[in-house]
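Participant: sharing a sequence plus its predicted fold:
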Amino acid sequence: MDYFMIRFFFLLIIFFKLILSSKEVLVFAPLPMLNKTEVYDNFYPMIKLLEKRLDKKIIFFYSENYENILEQFEKSQIDFAYLGPLPYLKLKEKYDHVEPLIYFKDKNNSVYYTCSLVKFLKSEKIQKIALTQPLSTCGYLSVNSMLDNKLEEYKYKYLGKHDEVALEIIRGNFDIGGLRTSIAKDYYHLGLEEIKRTDKLPGFVLAGNSKTLTKNELEKLQNILLDVPSKDYSTWGKDIKYGVEKAFDKDYDKLREMLKDINIPTQDNFDAK
């Protein structure tokens, strides 16, 4: 076998190794702030655009448990995810391969958001408090802050999704609760009323997994989204339809300081049944 034939086979082996090492299917995980259908509908147009531009199949990983999403990300089962500030920070603490890529702007061109403490119209008592999830920024962390660090004086229960907090207060099963302001507003016409609002928090981030994606792949994903024209992203879900901005880990430093002084319980402190 001559030199050129040996070289040809050597290059062929390298070529096939590169093909096999390249991921043809990516896994995307959004936080379950709403029901599964609504979450899917919100992100479907964005995912279809990414599939076309990346020339890869992208599948959804949906879980109603924030902790499960973070665990699967850490196990390299998720390639990129839509994370709130608290889930992002908790993941970053133990898994340095999570890379912030972009923030999604709101209709006021801001990448920040707020959480609201809400009640049902004319209700004055505060006994039972509805929370989202332990790893939700608008859950224990924000509600405790809005109650001047007195949440432990009340009964509280984790309900999971933000919309479930709103509905359970409207049904009269809880007196007050905490959820993302943009979601709370969808229920004001049903009698939900804001009591208090947090200061602006660093926005939800699309974060990539640098253990499953190369630096070039992460940069390509980031640049595709940064270059999307408004006519395209205006068709996306209501919380991601106003454009994007590059994200940086240092933006979360203030929230890191807040977390140093609080221990967030993972269990309810009463049985609502």
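Facilitator: Received, thanks. Residues are numbered from 1 along each chain as shown.
Participant: all contacts plus neighbour counts: C-alpha atoms, from now on.
Facilitator: Noted.
Participant: in the stretch 101-250 of the chain, mark out all the helices, start to finish.
Facilitator: Listed in chain order, the helices of the stretch 101-250 of the chain (DSSP state H, counting those that start in this stretch) span 142-146, 162-170, 181-184, 215-226, 230-233.
Participant: what comes up buried for the longest one?
Facilitator: The neighbour-count check on helix 215-226 (16 or more other C-alpha atoms under 10 Å) flags Leu218, Leu221, Gln222, Leu225, Leu226 as buried.
Participant: distance of the closest residue to the first one other than its chain neighbours relative to Leu83?
Facilitator: Read that as Leu218. Nearest non-adjacent residue to Leu218, counting by C-alpha to C-alpha, 6 or more residues apart in numbering: Gly208, 6.5 Å away. Look at Gly208 and Leu83: by C-alpha to C-alpha, to the nearest Å, they are 10 Å apart.
Participant: got another, please set it beside the one above:
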Amino acid sequence: MRRDFLKKIVVATTTLTLGISTLIADSAKWPEKLTFGVIPVAGSTSMKENFGPLTKYLEDSLGIKVEMKLAGDYTGIITGMAHNHIDFAYLGPKSYVEAARRANAEALVVEVDGESGLPGYRGTIITKKGSGLKTLEDIKGKKWAFTSSQSTSGTLVPTVMFSKKRIDPKKYFSKVIYSGGHEASILSVKAGKVDAASTNNLDFNRGLGKQWTKDEFNVIYTSELIPGAPVAIKKELPISLKMALKGALVSYKDAEGLKRLKNKGFIPGDDSVYNSIRELIELKKKLKAQ
């Protein structure tokens, strides 16, 4: 199965510089099992439901065992890659930048948003419908939730926005928490445990009809387009494996699987896609120093 899949990749890749014999020889270096890390944007049950079909598809396509691995926070996935416990991972843009720096991660593909069809998504700030909280001014003095320190839409993007507006969250809000994931933040707003939270349209849509409905929330802020989430692999793994995984991800068209992910699949991508995120990180540092 692996040999047949490699041949398909060779035919489909017009920019290929390695010959088929080289690739077949390289495939002998493949590990017997791959560990697929997924950042915890939702609870473990939701994560298994959403990413389970993709994991099974990759296992069948590559012809080797693929095991999904979850962690308690974003940093756990990055650390897992750094210590060679995770071979490839679904990451957020900021967590990818950190994984590239700390864990020698290499972006293969970029996620395509299910609503816009663009390789990106938008950060949002939400409040509970009926709360009367409809603007950034309204949530002053209220309870606020970021997600993880490594989250792009859940922390980096709103922090830069706040800094530009001269808002210090620790002073502006009565309480600031880190929920750990987007699902947790959204459910905290729904339950009234916090008054407002930062999340994004993609992860919000993943819980629609299961955990919440649109009419339970106000969206009081929407960011500019953020580069789509990447799937990244350890650079030192065989090039034939990286090519095969990239080809499999780009070819993923299972309707039910994509419905669970709330995306339209993946397109080829590379590290340069996330330079804008590196610029945001630097801007955050400069704004904080002012």
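Facilitator: Structure's in. What do you need? Please read these numbers as outputs of a predicted model, since none were measured by experiment.
Participant: coming back round to it: more neighbours: which of Gly208 and Leu83 of the first structure?
Facilitator: Regarding Gly208 of the first structure and Leu83, a neighbour count based on other C-alpha atoms under 10 Å identifies Gly208 as having more, with 28 against 25.
Participant: can you tell which of the helices of the stretch 101-250 of the first structure is closest to Asp239 of the first structure?
Facilitator: Checking the helices of the stretch 101-250 of the first structure against Asp239 of the first structure by C-alpha to C-alpha gives helix 181-184 as the closest, at 8.0 Å.
Participant: so where in the second structure does that closest one end up aligned?
Facilitator: Alignment note (TM-score structural alignment): helix 181-184 of the first structure is matched to residues 201-204 of the second structure.
Participant: which other residues reach the matching stretch?
Facilitator: Stretch 201-204 of the second structure has contacts (C-alpha atoms under 8 Å, 6 or more residues apart in numbering) with Val41, Asp113, Gly114, Tyr121, Arg122, Gly123, Thr124, His182, Glu183, Ile186, Lys262, Asn263.
Participant: nearest to Ala100 of the second structure, of those residues?
Facilitator: Val41 (19.6 Å).
Participant: separation between the aligned residue in the first structure for Leu280 of the second structure and Asn149 of the first structure?
Facilitator: Structural alignment (TM-score structural alignment) places Leu280 of the second structure against Met258 in the first structure. According to C-alpha to C-alpha, Met258 of the first structure stands 12 Å off from Asn149 of the first structure.
Participant: which one's more surrounded, those two?
Facilitator: More neighbours surround Asn149 than the other of Met258 of the first structure and Asn149, with 14 against 11 (other C-alpha under 10 Å).
Participant: and the residue positioned nearest the centre of the second structure, what does it touch?
Facilitator: The second structure has Gly92 as the residue nearest its centroid, 3.1 Å off, counting by C-alpha atoms, centre = their mean. When contacts are counted by C-alpha under 8 Å, 6+ apart, Gly92 of the second structure touches Ile39, Ser151, Thr152, Gly228, Ala229, Pro230.
Participant: what lines up with the third one in the first structure?
Facilitator: If I follow you right, that is Thr152 of the second structure. Match for Thr152 of the second structure (TM-score structural alignment): Thr137.
Participant: for its match, what are its contacts?
Facilitator: With C-alpha under 8 Å, 6+ apart, Thr137 of the first structure has these contacts: Gly84, Pro85, Leu86, Pro87.
Participant: dump those residues to JSON lines, plus secondary structure and distance to Ser22 of the first structure.
Facilitator: Below are these laid out as JSON lines (DSSP: H, G, I helix; E, B strand; the rest coil; distance: C-alpha to C-alpha, whole Å):
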{"residue": "Gly84", "secondary structure": "coil", "distance to Ser22 of the first structure": "29"}
{"residue": "Pro85", "secondary structure": "helix", "distance to Ser22 of the first structure": "30"}
{"residue": "Leu86", "secondary structure": "helix", "distance to Ser22 of the first structure": "31"}
{"residue": "Pro87", "secondary structure": "helix", "distance to Ser22 of the first structure": "28"}
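Participant: out of those, which end up buried?
Facilitator: By neighbour count, with 16+ other C-alpha under 10 Å, the contacts of Thr137 of the first structure hold Gly84, Pro85, Leu86, Pro87 as buried.
Participant: closest to Tyr252 of the first structure out of those?
Facilitator: Pro85 (7.3 Å).
Participant: and that closest one, what's its match in the second structure?
Facilitator: By TM-score structural alignment, Pro85 of the first structure lines up with Pro93.
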